[in-house]
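Colleague: pasting the sequence and the predicted coordinates here, then a few questions.
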Amino acid sequence: MTTENIAPTTIDEVVPKMKVEGVVKKIELYGALVDIGVGRPGLLHISQISEGHVKNVSDVLQEGQTITAWVQEVDRKRGRISLTMLEPAALGWSEIDNGKVFTGKVVRVEKFGAFVDIGAERPGLVHVSELAQGYVGDPTDVVKVGDEVQVKVIGVNRRKKQIDMSIRALEEAAMIEAIEEDDEDMPTAMELALRQALEGSGMVMPQRQQQKKRGKKEKRHQEREDIFARTLRQHAND
């Protein structure tokens, strides 16, 4: 999310994504100098004035005009502030990594999958094979535009600005966790009988039994990792 519109008074209070109000002080061929109240003007480059092409800065801005902008970059050592009139994405590319989980909204559904907006510069793709466990013939059987879903990032290409995500990976993780909890909360009949006998005698469960339970838990953990690995391999082959 972008920083709230709290008027800074010094350059030390200026941070990237901060929303600011400023007055256009001077117009140049390359952009405009904007006073945001910190003693140093911010530079609004011509490319950051509008999403469309701007031929002349004076076609859009006038000296003395009050504008709303966002901080792009701050170089406190040199006293430089870069501004943009294009609202930045809530999530920067440096914040999106493999394995991270986000909540987003389905914004488009195609035959090959669904696009989910997680607040990044572009929506990410959940391929049809990553929508749910088992075969999915039509993505609309699983998600609709406007649905809020949780997704796990399984691939990021920052150069191409592409994000690959999965819903299935989270479902599999939840299923495995539920199985593990059931296994831990429901001991076998033999374990129950042994536990009761030991409690009655004031003894504790033998080390061998405890190691066996740990071994079972480690095996379940390995099975979970195997599922994740298969998910990634399948995605890479699609």
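Modeller: Okay, I see it.
Colleague: every contact and neighbour count from this point should use C-alpha atoms.
Modeller: OK.
Colleague: need the longest helix for this structure.
Modeller: With secondary structure taken from DSSP state H, the chain has its longest helix at helix 207-237.
Colleague: check which helices and strands it sits against.
Modeller: On a contact count with 3 or more CA pairs under 8 Å, 6 or more residues apart in numbering; DSSP states H and E, helix 207-237 meets helix 168-185.
Colleague: whichever helix or strand comes after the helix it packs on versus helix 207-237: what angle between them?
Modeller: Counting by DSSP states H and E, the next helix or strand C-terminal to helix 168-185 is helix 189-201. Angle of helix 189-201 versus helix 207-237, following axes from the mean of the first three to the mean of the last three CA atoms, to 10 degrees, is 140 degrees.
Colleague: buried residues, helix 189-201. List them.
Modeller: Within helix 189-201, the residues that count as buried by 16 or more other CA atoms under 10 Å are 194-195.
Colleague: also this one, for the comparison:
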Amino acid sequence: MRSKRIMALALLSISLLSVGCGKKESAGAKDSATPSSVESGTTLAETSKEAEAAKDTLEGVVLDASMNGFTLQNKDLGLVYVETGEDAAEKPDLSKLANGFTPGEGVKLLGKMDGQNFSLSAAADQATALGDRDALYTVGQALFAVRDKNVQALAELAQYPLYLGIESGNEIDSKDELMRKYTAEQIFTEEFTNSVLHCDLLNLREAGGNLVVSVDGGKPNLIFTKTDAGYRLSAINVTK
């Protein structure tokens, strides 16, 4: 009888020991899973940061805008058209734009540059040094005229007499005279066009009532002078 009781106690001890081992193993399995979960979260965070860093940023001034896109002036790329409508690669986040894409206002874009095409992901307002939306809009119209080599469009933005710096320089008394005496080839030279289109419009500042539009503040350039009717084109310096 006594031997049976001893055997029963022995079996009970073995059973309890097996249960205890099982609990320890489960806790160990739980502990080993924790570092893996933390590591996975860290990896996801790093991946997100890397994806964000892989995007390109583009800063500049909006020159015109429509429901489907807008034209941005950027000092490195010149004039860039960015799609925002149905043809856009993705629907961009525009929540950080107070007034949407407004001509004459600065913006900072986040997206991806592919050749001359920019796929927009998000946009935010960017302050301009000039802080004059109307003036920057006027300058933007001149940049379109230069890009399109349109003498008439440029002439309509001018006040007369207009100074035309080609070689020795001349004063032009009217829009008709400018269009009659000078061709697009004479005015829109490669050097002049590149200098004007690649100006830093975002950081353009007034100096003595004038705005000097060029890549480095020198010639070739366009000069706009402040008048009672706003800024008007007062000089076209084609040569240095």
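Modeller: Perfect, thanks for sending it. Nothing here was measured: the structure is a model prediction, and the numbers come from that model.
Colleague: give me the TM-score for this pair.
Modeller: After superposition, the two chains reach a TM-score of 0.27 (TM-score structural alignment, normalised by the length of the first structure), with 103 aligned residues with a CA RMSD of 5.4 Å.
Colleague: re the thing from before, what angle separates the longest helix of the first structure from helix 168-185?
Modeller: Going by the same axes, to 10 degrees, helix 207-237 of the first structure is angled at 170 degrees with respect to helix 168-185.
Colleague: report the buried residues of helix 207-237 of the first structure.
Modeller: For helix 207-237 of the first structure, by 16+ other CA under 10 Å, it's 220, 224, 228, 231-232, 235.
Colleague: next: stretch 45-59 of the second structure.
Modeller: The neighbour-count criterion (16+ other CA under 10 Å) identifies 56-59 as the buried residues of stretch 45-59 of the second structure.
Colleague: same list, the buried residues of helix 207-237 of the first structure, but as JSON lines with distance to V106 of the first structure please.
Modeller: Formatted as JSON lines, the buried residues of helix 207-237 of the first structure follow (distance: CA to CA, whole Å):
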{"residue": "R220", "distance to V106 of the first structure": "33"}
{"residue": "R224", "distance to V106 of the first structure": "27"}
{"residue": "F228", "distance to V106 of the first structure": "23"}
{"residue": "T231", "distance to V106 of the first structure": "21"}
{"residue": "L232", "distance to V106 of the first structure": "22"}
{"residue": "H235", "distance to V106 of the first structure": "20"}
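Colleague: and which of these is nearest I163 of the first structure?
Modeller: For the buried residues of helix 207-237 of the first structure, the residue nearest I163 of the first structure by CA to CA is H235; the value is 12.6 Å.
Colleague: and the strands in the second structure?
Modeller: Taking DSSP state E as the criterion, the second structure contains strands spanning 56-65, 69-74, 78-83, 93-96, 106-114, 117-126, 158-165, 170-172, 210-213, 221-227, 230-237.
Colleague: so which of those strands comes closest to R147 of the second structure?
Modeller: Closest to R147 of the second structure of the strands of the second structure is strand 78-83 (CA to CA; 8.3 Å).
Colleague: for the spatially closest residue to K175 of the second structure that is not a sequence neighbour, list the residues it contacts.
Modeller: Closest residue in space to K175 of the second structure, ignoring its immediate chain neighbours: A155 at 5.5 Å, by CA to CA, 6 or more residues apart in numbering. Taking CA atoms under 8 Å, 6 or more residues apart in numbering, we find A155 of the second structure in contact with 175, 178-179.
Colleague: and those residues, which is closest to S119 of the second structure?
Modeller: Each of the contacts of A155 of the second structure was checked against S119 of the second structure using CA to CA; the closest is M179, at 38.8 Å.
Colleague: quick one: that closest one from T34 of the second structure, how far?
Modeller: Between M179 of the second structure and T34 of the second structure the computed distance is 77 Å (CA to CA, to the nearest Å).
Colleague: the more surrounded of those two?
Modeller: M179 (15 against 11; other CA atoms under 10 Å).
Colleague: for that one, which residues are in contact?
Modeller: M179 of the second structure touches 151-152, 155, counting by CA under 8 Å, 6+ apart.
Colleague: now, the most widely separated pair of the buried residues of helix 207-237 of the first structure?
Modeller: R220 and H235, at 23.0 Å, using CA to CA across these.
Colleague: A27 of the second structure: how many residues sit nearby?
Modeller: Using other CA under 10 Å, A27 of the second structure is surrounded by 11 other residues.
Colleague: look up how far Q152 of the second structure lies from it.
Modeller: On the measure of CA to CA, A27 of the second structure and Q152 of the second structure end up 82 Å apart.
Colleague: next: K23 of the second structure.
Modeller: Counting by CA to CA, the gap from K23 of the second structure to Q152 of the second structure is 88 Å.
Colleague: would you list every one of the strands in the first structure?
Modeller: 19-27, 31-35, 41-45, 66-75, 80-84, 101-110, 113-117, 124-127, 148-157, 162-166.
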